[in-house]
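# Predicted model and sequence below, questions to follow.
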Amino acid sequence: MLIAGFPAGSFQTNCYVVAPAAGEECVVVDPGQNAVADLDDVLREHRLRPVAVLVTHGHVDHMWSVAPVCGARDVPAWIHPEDRDLLSDPGKGLPLAARQQFFGGMTFTEPDDVRELADGQVLELAGMEITVDHAPGHTRGSVTFRLPASEEIPDVMFSGDLLFAGSIGRTDLPGGDHPTILRSLAAKCLPLPDETVVLPGHGPQTTIGRERATNPYLAELAGRAESAPGAGPTRGL
């Protein structure tokens, strides 16, 4: 398994490229602001051929380069229907003042081929089976993508802005809801094996076991609120 990632743009959103091996087909996860050049470098270095772009949620820092990447490679974009409208109007995911600050006269369009994700769906792409988990709370259409364990690697979850190392996604933007994200964390993260590698939308990688033990939000959900430290700041756009 080959997983390469880099932080894109001023938001430092992690864009990931996932393939069975070098020289194979691959999928691209969350190509954010100014991601195209770095993405092209990764694809060239590992001789990879994208077959799809996967979007964990519709916030602009995660989907900024979706249309250019899909258009250049003639591949579909996959996104949950609850966030699909953000592909063409990402300002809906931001307060009014932020819309004016970020977008000015900019316009966004959907890729020519957009396909909708569903909870529990298994995508068979680039020779891999990728499980989709609908995990709302950060946005209504937030999802995670999971790869099953193999001989080389443990289970892997691309968590988007659901779960970070030491924190969780913010819920104060349009479409966010704190009780909902806690339910998503409880349902989609806590049942996973401790060794599951978490590749988040921002910041360093972690594991479910580490977060179960040290993340104040997961610790509370796991019934250890008395011994957990105070809740840290949430992250993401």
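Structure's in. What do you need? No experiment lies behind these values; they were computed from the predicted model shown.

# from here on, contacts and neighbour counts on C-alpha atoms
Fine.

# Next, name the residue at the spatial heart of the protein.
G160 (2.6 Å; CA atoms, centre = their mean).

# can I assume that one is in contact with T139?
No. G160 is beyond contact range of T139, at 10.7 Å (criterion: CA atoms under 8 Å).

# what touches both of these two?
H57 (CA atoms under 8 Å, 6 or more residues apart in numbering).

# show me what contacts D177?
G137, H138, T139, T171.

# Redo those as TSV? Include secondary structure.
Below are these laid out as TSV (DSSP: H, G, I helix; E, B strand; the rest coil):
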residue	secondary structure
G137	coil
H138	coil
T139	coil
T171	coil
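
# Can you flag the buried ones in those residues?
Among these, those scoring as buried are G137, H138, T139, T171 (criterion: 16 or more other CA atoms under 10 Å).

# will you turn those into CSV that also has distance to L147?
As requested, the buried ones among the contacts of D177 are exported to CSV (distance: CA to CA, whole Å):
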residue, distance to L147
G137, 22
H138, 22
T139, 22
T171, 26
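
# Got another one to weigh against that:
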Amino acid sequence: MSQVKVAIVPVTPFQQNCTILICEATKKAAVVDPGGDVPLIRRAIEQTGAQVEKIFLTHGHADHAGGAAELREILGVPIEGPHVADKFLLDSLEAASARFGFACRNVAPDRWLEEGDTVAFGEASLDVRFCPGHTPGSVVFINEPMQFCLVGDVLFEGSIGRTDLPGGDHATLMKSIKTKLLTLDDAMTFISGHGPLSTIGAERLNNPFLQQLA
């Protein structure tokens, strides 16, 4: 399994963690959740010296997917994810982003993702788990050998994803966290859609929202 280098680029007024994953062996890369500020993302890609092969989306909210259509157009690479249940969100990105004061375009991925799928770039790969609740079509990307994953807005350091937006459901989110994330090793580091990195073990112990799941 190739080692993967990670670069995080906060984008949009929501400071969403757009993440560039680089396969060290091949210098091929994937961009996860390019929510906006595409010139900033492009500069970050250039600084890594890597060649982007794919764009991955964890879910359909504007701050995560808003720059995906533009970046796909510029780079000529496919978009993979999220689950098709988020199609209604991706179909209305333009209207949604206008309400938040930043512009983006609606987008349709080249591949919808399901539980058990794999996404790949260079010699690196990530397993896909379907984690609805924050949105109906949220997915997370897991690299077991390197003990890291990208969880979008499902889980945060000390908190969990919002469920008061269209398609959100608290009980569904808690079930996703319990069955798809808390089954991972305590040492698993996760990159959230916003804020700092954490580990599954730290959240199992300290996250007040997870205490009821213990």
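All right, it came through fine. The structure displayed is predicted, hence computed values, not measured ones.

# so what number do they get for TM-score?
Their TM-score after superposition, calculated using TM-score structural alignment, normalised by the length of structure 2, is reported as 0.91; 210 aligned residues with a CA RMSD of 2.0 Å.

# on that earlier part again, could you identify the most distant pair in the buried ones among the contacts of D177 of structure 1?
Maximum pairwise distance among these (CA to CA): 7.6 Å, between T139 and T171.

# next helix or strand past the top helix by length along structure 2?
Ranked by number of residues, the top helix in structure 2 under DSSP state H is helix 38-48. Where DSSP states H and E defines the elements, the next helix or strand beyond helix 38-48 of structure 2 is strand 51-56.

# Show me what that following strand is packed up against.
strand 28-32, helix 68-75, strand 79-80 (3 or more CA pairs under 8 Å, 6 or more residues apart in numbering; DSSP states H and E).

# Could you point out which of the ones you listed sits nearest S192 of structure 2?
Here strand 28-32 is closest among those (CA to CA), at 11.1 Å.

# where's the closest one relative to the chain centroid, distance-wise?
12 Å (CA atoms, centre = their mean, to the nearest Å).

# Go ahead and name everything in contact with stretch 206-214 of structure 2.
Taking CA under 8 Å, 6+ apart as the rule, stretch 206-214 of structure 2 contacts E157, G158, S159, I160, K178, E203, R204, L205.

# Mind checking which of the residues you listed are in helices?
E203, R204, L205.

# With neighbour count and distance to P34 of structure 2 as extra columns, can I get those residues in a markdown table?
What follows is these, written out as a markdown table (neighbours: other CA atoms under 10 Å; distance: CA to CA, whole Å):
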| residue | neighbour count | distance to P34 of structure 2 |
| --- | --- | --- |
| E203 | 20 | 26 |
| R204 | 19 | 29 |
| L205 | 13 | 31 |
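
# would you turn those residues into a markdown table with distance to L113 of structure 2?
Listed next are these as a markdown table, based on distance: CA to CA, whole Å:
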| residue | distance to L113 of structure 2 |
| --- | --- |
| E203 | 26 |
| R204 | 27 |
| L205 | 31 |
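
# For R84 of structure 1, state which of the contacts of D177 of structure 1 is nearest.
T139 (11.2 Å).

# Would you mind listing the residues in contact with the alignment partner in structure 2 of that closest one?
Applying TM-score structural alignment, one finds that T139 of structure 1 aligns to T135 in structure 2. Applying CA under 8 Å, 6+ apart to T135 of structure 2 gives the contacts H59, G60, D86, T163, L165, P166, G167, G168, D169.
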